[in-house]
Each structure stands twice: as C-alpha cells, then as structure tokens.
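Asker: from the sequence below, what's the structure:
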Amino acid sequence: MKNNESMIFVFIASIIIGVLISLNFNFKRTSNSFQISAQQYQEAYNQRNKLYSEISNLRESNHNMTNKINKYKYSDSKAEKLIEDVNKELNYNKMIAGFSSVKGKGIKMIIRDGSTEFPEGDENNILILLRTLHDDDMIKVVNELKVAGAQAIAINNQRVLPNTEIFCSWAFLRINGEQIPAPFVVNVVGDPDVLENTLMRDDGFIRTLINRGIEVEISKENEMIMPAEIGTISYDNLTLSSK
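Answerer: Down below sits the predicted model:
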C-alpha cells in the first residue's frame, strides 16, 4: 500500500514538474521574442544603410585629409606646396562661387517681349501682360536652367549667384543692383544637348512663355565666356559653424 502511495505521489509530482518546466519554457520564449512589421523592418534597413554610408564617407574624408597632412608634413618643399594648393583651392572656390570669369560650352537664350501692337481701338491689356516677361518669369527660367544642370548663368552679363536678386523695376529687371533692359540675353554653361532638351520639353516653362507670345531663341555654343560678379557683397553676418 505504501509502495502504491509512493508511486502515485511520484507520478503526480512528475506531472506538476513537467507542467512547470513547460510553462517556464514558453514564458521565456514569449518574453525574449518580438515581431516587427514590414515597414519597421524596411525603415531599420534603410537607417542601417544610411549609417554605413555616412561611416564610409567619414572614412574617405579622414583618409583624404590624412594624406593631405602627410603630404605637407613629409614634403621637402612643404611651404611652397601648401601655398600652391591653397591658391588652387581658392581659385576653384572663386570659380564656382561666381567671383572669377569662366568659360565653357553651353547655350545662349534670347528672350524678348511679345508684340503689343494691336489694331486701333482693340488694345488688350491682358495680352499685353501675358506677352511681357516679368521678374517671376525670369526666376522660373533660372530655376529651370538649374534643374537642367546649368553650371554658370549670366543675364545680360550679370552673373547669377545664390543671393542674386531678380525683380521688376519699372520697364526693367533689376539684377545684382543693376537695371537690365529687354531683350534679355541668358548665357548658360553646361551640357548644350541636355540644357536644350530640358528647356524645350512640352511641359517646360519655356514652352509656357512661347505659348504666351513671348519670343525665345535658343542656340548651342561651343564656348561661352561668363563674367565674374564684380559687385560688393557683404558677408559680415556669416560665421563658420562646427556642425
């Protein structure tokens, strides 16, 4: 009898222990696992790739700077080399900033106001407005040129810089503080084919100007000479940021 009771007790205890072990195993699995959606996975994947790209860029930048420092450090004529490189970098920055004259292939675009001659007594003020190039029109033309890959832009020999203003001043456009009369000759340095194809697409702004009656002529040029901006631009409110 005692043996039977012992066996029953062991059997019940084994069942209880097995259940506890099973519950403990499932609990641990549930607490240590989680699920993410496809969108969360994609966001995490993109973030990882972005971090890898930033790390790669930083490594490349660090490598280039280290090489430059070593070149100055171990060169016999490091002072002369330093001056030469600084001048080269200064000239390059002046070129892309618009403070030096540059040249290159591109296009020439001539924009003229449309005809405002109407039969006597049949003047149309709306058509006159539509056939006149306004400051916002020229701003859109400049933006479209930038989208087309323009590397340098000049309007009637006024170089277009990041802080160049374009607005109406009576019958003129004011650009870089100068009053510019029509017609407007827009010289552009860039790939001539890409510039022309982008500007003359059916849904482009140049097509809109032409449909309004404004005259636009575009010609490809093997060499465009772009003037430097000689105006006085103050940057006294700017300081370098460490970020």
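Asker: CA atoms for contacts and neighbours, from now on please.
Answerer: Fine.
Asker: SS state for Asp76?
Answerer: Under DSSP: H, G, I helix; E, B strand; the rest coil, Asp76 falls in the coil class.
Asker: can you give me the strands for this structure?
Answerer: Under the criterion DSSP state E, the chain contains strands at 102-112, 152-155, 158-159, 166-169, 172-175, 178-180, 184-189, 215-226.
Asker: before we compare anything, build this one as well:
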Amino acid sequence: MNNNKQFFFVFLASIVLGILISTNFDIGKIQSFAQLNAKQYQNAIEERASLYKEIGSLKENNIKTKDKINEYTKEDKKNEKILQDMKAQIIDYGLFTGLSQVQGPGIVLKINDGNINLQEDTQYETDNKIFHDNDMALVLNELRKAGAEAISVNNHRIVPWTGVICNWAFLGFEDNKMESAPFNIYAIGDTEKLKTALLEEGSHVKTLMIRKLYVEIEEKDAIIMPPTTADSNVKFMKRKEDN
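Answerer: You can find the predicted model right below:
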C-alpha cells in the first residue's frame, strides 16, 4: 500500500514537472523581477533620476513657451495700439496740412471788386476798388490769426506753404492754379470769433469795405473743403534730431 502511494506521488510530480517544462515556465525569471543585484539597482536609480530631470526640463520649457506666447500676445496688442496711434496722428496731420477733405462750422467771406466807373474814377480810385494779391494775403493772415483751422478760396485749399500772386484778372497760387473774382473764402472755426475778428476796427476786411469793395460774411453750420492739389513732398527740410 505504501509503495502504491509513493508511486502515485512520484507520478503526480512527474506530470506537474512535465507541464512546467512544456510551458517554458522560468522560476528564475519571476525572481528576477522581485530581486535586483547592486549594479542593477544602481542603474535603475540613475535611470529614474534621469527621467525626473527630463520631466523637470520639459515642464520648465513648457512654462517658458507659455510665457513667450503671452509676451508675444501682449507685444502684438502693444504694437496694435502704437499702430492705431500713428494712424490717428496721420489723420490729424492730414487735417492740418490740407491733405484730407474736411468739414465743420465756420464762415464764408465773399469778396469782389467794387463798382468801377472809368469815366469818373481816377487811377488811384480804380486800383483801390480792385482786390489784389496782397489783399488776399492779408485776409488769409487775419483768418489764421483769428483761429481758422482750415481755409479755402473757391475750390482751392489753402495750406501752410500757400503763396498768392496777381495774374491780371486772376489770383495765382503755388501750384499754378488760378482763381477769379468773386472770391468765396471759406474758413472753418469758431463762427463768432472769426466774424468778430474780421469786422473789428483796423482789420483789413474793414479796410476793403472802406475802399468800396464788395464784402459779405455768411455764417455756415457745415462747410466741406476739398483736399489740396499742391505738391506736399518735402524735398529739402528734414527733422533735426536732438544730440
């Protein structure tokens, strides 16, 4: 009976061993995962430290990238603000230099030669009743002094470099354009201030009235002026930088 039991256990052990061999079961492999020698343990520690260092570097680069993106975004907004300010300045310069069409309240100063009687008037009286280029220059100066922000003569926009000369029955300007009487001088600005300045004692407009020229001042709620046709390219002057 004992011999039978021993045979049974040996037979059972043989079957189990055969199964393990057939499935390539490696006991040592299981143990290799559970236990590491000193060299393997040291290598694992170094690998883990390297991975931590790489992860930290990636996080740092990610933060720097985000900061750079935010910086670019802020810089774009800043540049956009600067660009908008520059555009606004260009518009303002266009208004003051006559490069842009403008509109606003103001006055229309209508001037024409006086009634000339060649049979009765002397040469002096005849000349006094004619509106000359120096008269136009003085009127334009009075309007500027009174605060006119924009001026035009008929359809000719007056700009800071406008000059005027007498050309027979016409007044010629710096761009070789000519205007003839009657002259409608448009001025945008404080209506009351402009009118008061032109009609005060000692003004050149008052002198024109005394010389018996036709003078009329009309107030306007809205005046539209065309842009200048004069050459606005600067050829000789340049900005002086402070040292």
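Asker: got a TM-score for the two of them?
Answerer: For these two chains in superposition, a TM-score of 0.66 is obtained (TM-score structural alignment, normalised by the length of structure 1); 170 aligned residues with a Cα RMSD of 1.8 Å.
Asker: format the strands of structure 1 as CSV; extra columns: distance to Glu60 of structure 1 and mean neighbour count.
Answerer: Formatted as CSV, these follow (distance: least, Cα to Cα, whole Å; neighbours: other Cα atoms under 10 Å):
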stretch, distance to Glu60 of structure 1, mean neighbour count
strand 102-112, 30, 19
strand 152-155, 29, 23
strand 158-159, 34, 24
strand 166-169, 40, 17
strand 172-175, 40, 19
strand 178-180, 44, 16
strand 184-189, 30, 23
strand 215-226, 34, 16
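Asker: any chance of those in a markdown table, plus distance to Ile126 of structure 1?
Answerer: Below are the strands of structure 1 laid out as a markdown table (distance: least, Cα to Cα, whole Å):
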| stretch | distance to Ile126 of structure 1 |
| --- | --- |
| strand 102-112 | 17 |
| strand 152-155 | 27 |
| strand 158-159 | 30 |
| strand 166-169 | 18 |
| strand 172-175 | 19 |
| strand 178-180 | 24 |
| strand 184-189 | 22 |
| strand 215-226 | 17 |
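Asker: nearest to His134 of structure 1, out of those strands?
Answerer: Closest approach to His134 of structure 1 among the strands of structure 1 (Cα to Cα): strand 166-169, 6.6 Å.
Asker: which residues of structure 2 does that closest one align to?
Answerer: The aligned range for strand 166-169 of structure 1 in structure 2 is 164-167, by TM-score structural alignment.
Asker: tell me roughly how far that stretch lies from structure 1 on average.
Answerer: In the superposition with structure 1, the average deviation recorded for stretch 164-167 of structure 2 is 0.7 Å (mean Cα distance after the TM-score superposition for structure 1).
Asker: distance of the residue mapped onto Lys78 of structure 1 from structure 2 relative to Glu46 of structure 2?
Answerer: Using TM-score structural alignment, the partner of Lys78 of structure 1 in structure 2 is Lys78. With distances taken as Cα to Cα, to the nearest Å, Lys78 of structure 2 is found 47 Å from Glu46 of structure 2.
Asker: same question, Ala88 of structure 2
Answerer: For Ala88 of structure 2, the distance to Glu46 of structure 2 (Cα to Cα) stands at 62 Å.
Asker: try Ser57 of structure 2
Answerer: Ser57 of structure 2 sits 16 Å away from Glu46 of structure 2, going by Cα to Cα.
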